[in-house]
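> Build me a model from this:
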Amino acid sequence: MGALSSGISGGPAIAEPALAAQRFVPPFKMERMTWIKPSFLWMMYRCGYARKEGQERVPAVRIAREGFDRAVSRAVESTISGKPDVRVQWDPERGLRHEALPYRAVQIGLTREAVQKYVHEWTISITDVTALAREVHAAVRAGDDDKARALLPVERPYVTTTAQNA
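Here you go, the predicted structure:
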């Protein structure tokens, strides 16, 4: 699965055209910061398992490795002032019931040139994972954590290109 981009402003109004076009198109606004959120459970926390108003759709965006590498290599911490194209922040990872876990999940904010590249060059595909979000949520509500965990997408650690070549 790719990085998740849910919780986007406009929810279904943005998700529907993006799914049809396989890239973000209007009413998506290129002028706004767009966040790449690679953690499925963090995204479920953010969108309430696709139940929060305006976040009823969960698009999973698969992006090119080169694009993700470029974003990561250009990222500055979100606390740094100025106008960088890419910001990074670390928030507590979340569990099945949205509880904070003792480690962090990365989020990468794109603006200006970086969001243009994300939309026009880096996006490979967009998949609707709303049904999966709701299925995981149903298992959690039923108290079947094993089933919920079995449904979760596989998330692998990100290894930088330089680390792979070392």
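> Could you use CA atoms for every contact and neighbour count after this?
Fine.
> all helices for this protein, in order.
Taking DSSP state H to define them, one finds helices in the chain at 12-21, 40-47, 65-74, 112-117, 130-141, 145-151, 161-164.
> Out of those, which is closest to His98?
If you check each of the helices of the chain against His98 by Cα to Cα, helix 40-47 wins as the nearest, at 5.2 Å.
> The closest one versus helix 130-141: what angle between them?
Interaxial angle of helix 40-47 relative to helix 130-141 (axes from the mean of the first three to the mean of the last three Cα atoms, to 10 degrees): 90 degrees.
> One more, so I can put them side by side:
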Amino acid sequence: MPLHTEPYLHQKDRWPQQGRVILAQYDADSIVVYQAYRPAIGDFAAQHGYFGGEFKLSRMTWIKPNFLWMMYRAGWGAKPGQEVILAIRLKRSAFDSILAQAVHSSFQSGLYESQEAWQKAVHASDVRLQWDPDHNPAGYKLERRAIQLGLRREAIRQYAQEWILDIEDISNFVAEQRESVISGNYEALLTPAESAYPVKDLEVATKLQLAK
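You can find the predicted model right below:
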């Protein structure tokens, strides 16, 4: 299923402007996340529809459902080793499972009884959670926070081999949009159509500290 895009200027004002928000493209059965790799890994994944070859199951891998956060991290595909930008469509049930397993990368006093309790949760979980400042297309920080999720152990194996519905290499699309960013022509800029992802499990939503 190809990525659905919209003009950036049509979207930015309807997105939440602050707080922790999971911006994503999703439907009833799936959600799109993004990763950037060197060609040896990215090309294999795009061609085969799963991660293999030089992809290492022994290393934590980070997925990002927010396109502009991925573009900030990858320099719009211009950073060495991040030239191949992948749009990975996951089973929505798998993504919800990832969120349910996620543990914050740093201690959150309101969520964990103690540093020791948080450290135990980190060691026990296969999913790491991190909120970072979101960025606009030019790379400037926003009030809104963007999520990224680190997968390891069994979670990374399931992600690489079982949870993926489709992988699309969007590197050419990214390169085209990069030119609009460089020139400041935001009227021509297209980005994936995204909206706030609903987390229906109240316990998980509270743990994630999502904006209300």
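> quick revisit: reformat the helices of the first structure as a markdown table; add mean neighbour count and distance to Leu101 of the first structure.
A markdown table is the format used below for these (neighbours: other Cα atoms under 10 Å; distance: least, Cα to Cα, whole Å):
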| stretch | mean neighbour count | distance to Leu101 of the first structure |
| --- | --- | --- |
| helix 12-21 | 18 | 29 |
| helix 40-47 | 23 | 10 |
| helix 65-74 | 15 | 23 |
| helix 112-117 | 17 | 30 |
| helix 130-141 | 18 | 17 |
| helix 145-151 | 14 | 15 |
| helix 161-164 | 8 | 27 |
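> Could I get those in CSV, plus columns for distance to Ile80 of the first structure?
CSV is the format used below for the helices of the first structure (distance: least, Cα to Cα, whole Å):
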stretch, distance to Ile80 of the first structure
helix 12-21, 30
helix 40-47, 23
helix 65-74, 13
helix 112-117, 17
helix 130-141, 34
helix 145-151, 36
helix 161-164, 25
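> Can you say which of these is nearest to Arg32 of the first structure?
Closest to Arg32 of the first structure of those is helix 112-117 (Cα to Cα; 8.1 Å).
> Which residue numbers in the second structure does that closest one align to?
With TM-score structural alignment applied, helix 112-117 of the first structure matches the range 153-158 in the second structure.
> mean shift of the matching stretch relative to the first structure?
Following the fit onto the first structure, the mean deviation recorded for stretch 153-158 of the second structure is 0.7 Å by mean Cα distance after the TM-score superposition for the first structure.
> what does that stretch contact?
Stretch 153-158 of the second structure has contacts (Cα atoms under 8 Å, 6 or more residues apart in numbering) with Leu57, Ser58, Met60, Thr61, Ile98, Asp126, Val127.
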